[in-house]
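Engineer: generate a structure from the sequence data that follows.
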Amino acid sequence: MTFRSLLISVNRFANALLRLGVRKGDRIAIMLPNCPQEVIAYYGALLAGGVVVMTNPLYVPREIQHQLSDADVRIIVTLDALVQRVEQAMTHRPLSKLIVTSVKDYLPFPKNILYPLAAKKDGTHVSVTYDDRIVSFTRLMKQSSSDPVKVDIDAEQDLALIQYTGGTTGFAKGVMLTHMNLVSNTIQSQLWFYRARIGQEKYLAALPFFHVFGLTVLLNQAVYNAGTLILVPRFEINQVLKIIDRRKPTVFPGAPTMYIAVIHHPEVHKYDLSSINICISGAAPLPLEVQERFEEVTRGKLIEGYGLTEASPVTHANNIWEKRKNGSIGIPLPDTEARVVHPETGEELPLGEIGELVVRGPQVMKGYWNRPEDTERTLRDGWLYTGDLARMDEEGFFYILDRRKDLIIAGGYNIYPREIEEVLFEHPDVEEAVVAGVNDPYRGENVKAYIVLRKGSSVTEQELKQWCKERLAVYKVPKIYEFRESLPKTLVGKVLRRKLIEEENEKLVNQSKVDL
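Structural biologist: Below is the predicted model of the structure:
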């Protein structure tokens, strides 16, 4: 798809929305995997003056219901396979319109013919009854004008996106991001990638666009750079390696688990990965061992960045071509200020001391949707309080120790999970590792390590404990080890530490019942 045909399609979709009665400020949910329809719907909704609500297509009805009701969504763009789930979620508050598309709609011939046959064969075929409320995406596009659409926008004040956070406590909060926020962060990220060749870069879009990291560093930045987007609807390592080998992407933003999957693939040497020049890792800490091995395999640069939904999301990154520091998230992006402050008083701390990271810049959100108290707590005098514990060195490089809520306090000692995870990742038999604090009646908390071993490995708990003892102070060494086949993750590949903690708490409750 060329940029010209994309623009025509975007104008058609914007005109279709206006014809359906959408007015400036109306919320439009997009619940799709990475596909052309998602790109068209996103930019079309923005051109029509709408506020996009990106929704994860893996959400269950309860999550859909909360998000669409909270944002007061009127229209959703979704897949035919998801219509039933959306309708079930919105039983008590039906949406005024469902714009429905199918995977086959933008597949080339003959795949568009073969796809429905394959779906019927494997039992995934879905039949949708279209009416005045449930409308066909393709039919809507055919009936719409491609005339340019221009709705007046105040870029600094008008919302472009309500992006829901991961919901670490209770239900997710809607982050209000303006057009200015998103454009600023796109340009800031592009300035970091200052050697980008306009019109020549190929972006491997394996990160989902419904996550703000993928939205900014892939969709918006690729369009800003006139780059080619290679859309990957779902990260599946065998398919991704084939795509890299065949399509030759030059830029591959991702999460650490994606790079881990690449370097541990048993046949990675059979694929040509040399086209990859630049990778920026986000969504979770990047272990040094993973960074070094990935760069060795691809000969490209893999840097760690940092951000959060409330900042559109990128605030820091390591230099791609200049000095970088292992274990650091790098330095602030252009026009971004950052400080380390006392979590309670907000007083700036001396260099090297650990405190809460706060940031200020044009990418920082307007606030939380319909949550003034949460906004007041998180935004103070223009500074965004991230909730992350960090320190800054004498050269201005920042280091994230952990989320404030993930800090483990055992026997009075402050323990940072990331430090222990780095040590575990260095072990040749460990593929993935995450560390969390579990309740202990004597020490307050105990350090527990959840381990996924490389295939064919048989390292014991005692051997891992000895490995840690040689590299960590005794109070940091995990007391408990749990070997697992996999770790719970978000679709972006971020390990859900809170899910593991919830499992531990559930075990305690069940044990208490047994004891009673």
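
Engineer: CA atoms for contacts and neighbours, from now on please.
Structural biologist: Noted.

Engineer: what about the helices in the stretch 51-200 of the chain?
Structural biologist: Using DSSP state H, counting those that start in this stretch, the helices found in the stretch 51-200 of the chain span residues 61-70, 83-89, 111-122, 137-142, 179-192.

Engineer: residues contacting the shortest one, please?
Structural biologist: Applying CA atoms under 8 Å, 6 or more residues apart in numbering, the external contacts of helix 137-142 come out as Ser9, Arg12, Phe13, Ala16, Ile99, Val100, Thr101, Asp105.

Engineer: could you list which of the residues you listed belong to strands?
Structural biologist: Applying DSSP state E to the contacts of helix 137-142, the entries found in strands are Ile99, Val100, Thr101.

Engineer: I'd say the first one and Leu82 touch.
Structural biologist: No - taking CA atoms under 8 Å as the contact criterion, Ile99 and Leu82 are not neighbours in contact, 11.3 Å apart.

Engineer: next, the structure of the following sequence, for comparison with the previous one:
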Amino acid sequence: MNLYERFARQARSNPNVSAVVDPDGEDITYAALDERAKSVAAFLDSRTEPGDRVAAYMLDNPTVVAVALGAWRAGCVFTPANYRFGAEEVAYVLDDVAPEIVVHDAVFASTAEDALEAATVEPTVLQGHAGAFRSEAFGAPEDAPDPTTRLDDDTAIVMHTSGTTGDPKGVVQTHRNVGAQVDAGISTYDVTPDDTAVVSVPLFHVGGFHGATLMGLFTGGSVVIHPAWGAAEWARLVAESEATISGLVPAMMVDALGDESAREHDTSSLRMCFYGGSPAAEATLQEFESAFGVDELLNYYGQTEAAGLTVAGTPETPRTEGALGRPVPTVETRVVDPETGEDCDEGEDGELWLRGDSVMPRYWEAPNRTDRAFDGEWFRSGDVVRREDGTLYFVDRLDDIVLSGGEKVAPSRVESVLSEMDTIDAVAVLGTPDERLGEAVTAAIVGGDELTADAVESFCDDHPGLAGYEKPRRIEFVDSFPRTGSQKIDKTELAERFG
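Structural biologist: I've put the predicted structure just below:
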């Protein structure tokens, strides 16, 4: 079924309810948002065929949502481009999906022009504005066609991965993939029409678009779209909208804890905040929960290739290192020895394999890449986990495991230990070339001016939780970490920096 129908049902039932809340301006009701979607669909009607791609290169704002809904109504495929991409990467995305239509913000006019010059495709380009929806730039809502029938296996979204380890990968997400994932999130986190969610993870990311925005709009709730990340602004939006839900990556939580102005806002309306994208230190979770008055912090684990949520924390999930939670009902999981393909025993580390309603069918126009990602029906996630008493625990990315002197070191384990040091604000552990060991365990640290490498080494020597081969052989101090578009620490750039 066409995803647009899920939203349209709410628009018919709750036309005067605020779909998008704007503490600084005017709320957008479900009826008004549907009018915008119809306006987009009217524009697309004579310019596209079902299955054509519609790309959006825009900052996070309600127009992105209207473009997605309008594209689905017209039977098209929505492709959000990472607004942190430069012209070369945007050109790659455009050439990859060959969209009929590109909608971009005025602020990206120069980059979009450079990207279109570099790309081989020649789409129709529509310049929009982040601050306001201009219906005259699209079409008359009354001219919108009836919603186009799309079946479950038809493509709804092509969403590209961040590209930090090569060219961005275009992930095909069907109407069933997205619908199943959103249903799993609504059920897992008990999302109701009474909830208001502050969306701070970008809309080009599954955590922001699927994991918060669509969960809210498909239940008749409200969303607040955070235009660009800032810890104090996030806290203000939560306070002024009396939001009940938000989602953050751990780096954002660290930002909020380090921003005194963020702590000044009353965010105690939050009944739940889900977090994911990278491991979070227990000390960070405890401090964030206390500082911002969050009733529950629940883990959100997923990948673009599974349309987002696949493993979820619940109040019963142990608050121990690496605990992710249990698989959601839309997927089946295996923990597999990546070298033998055999299932691992309880408590053994292995690669997480997935299959189910939310797992992508393929990468866009990349059959060889798709073949490498699957073993039969099973998608190989690339994440190392272990299963204990039904709970999955994250160990690390398979590609991130450091091979040092013949031993395998999980960076997340070392990061968790180093995070216990009061003088360390943030840490990222990675492998760097070493003539004798192959790779040296390297800790990149953001900390106070008085922090020294000797102090870090002494802490590690005294800590019972680190084996000798896990202790950092190299310590680098940095003022801040480079971030990916989804606000994760960009370890690829750090590795290049440290050589």
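
Engineer: returning to what we had before: closest to Ile420 of structure 1 among the contacts of helix 137-142 of structure 1?
Structural biologist: Thr101 (45.8 Å; CA to CA).

Engineer: ok, that closest one touching Leu79?
Structural biologist: Yes - using CA under 8 Å, Thr101 of structure 1 is in contact with Leu79, at 5.0 Å.

Engineer: re the thing from before, just the buried residues from the contacts of helix 137-142 of structure 1, in ChimeraX please.
Structural biologist: To isolate the buried members of these in ChimeraX, using 16 or more other CA atoms under 10 Å:
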select :9,12,13,16,99,100,101
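
Engineer: would you turn the contacts of helix 137-142 of structure 1 into a markdown table with distance to Pro478 of structure 1?
Structural biologist: A markdown table is the format used below for those (distance: CA to CA, whole Å):
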| residue | distance to Pro478 of structure 1 |
| --- | --- |
| Ser9 | 55 |
| Arg12 | 57 |
| Phe13 | 54 |
| Ala16 | 57 |
| Ile99 | 51 |
| Val100 | 50 |
| Thr101 | 49 |
| Asp105 | 51 |
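
Engineer: widest-spaced pair of the contacts of helix 137-142 of structure 1?
Structural biologist: Farthest pair in these (CA to CA) is Ala16 and Asp105. Separation: 17.3 Å.

Engineer: how about the helices in the stretch 151-300 of structure 2?
Structural biologist: 175-188, 206-208, 215-217, 231-241, 250-257, 260-263, 282-291.

Engineer: same thing with the stretch 401-516 of structure 1?
Structural biologist: Listed in chain order, the helices of the stretch 401-516 of structure 1 (DSSP H, counting those that start in this stretch) span 417-426, 461-469, 497-515.

Engineer: report the contact partners of the aligned residue in structure 1 for Gln303 of structure 2.
Structural biologist: Superposed on structure 1 with TM-score structural alignment, Gln303 of structure 2 falls opposite Leu308. Contact analysis of Leu308 of structure 1 by CA under 8 Å, 6+ apart lists Val314, Thr315, Thr386.

Engineer: helix or strand: which one has the aligned residue in structure 2 for Ile30 of structure 1?
Structural biologist: Correspondence of Ile30 of structure 1 to structure 2, assessed by TM-score structural alignment: Ala56. Per DSSP states H and E: Ala56 of structure 2 is located in strand 53-57.
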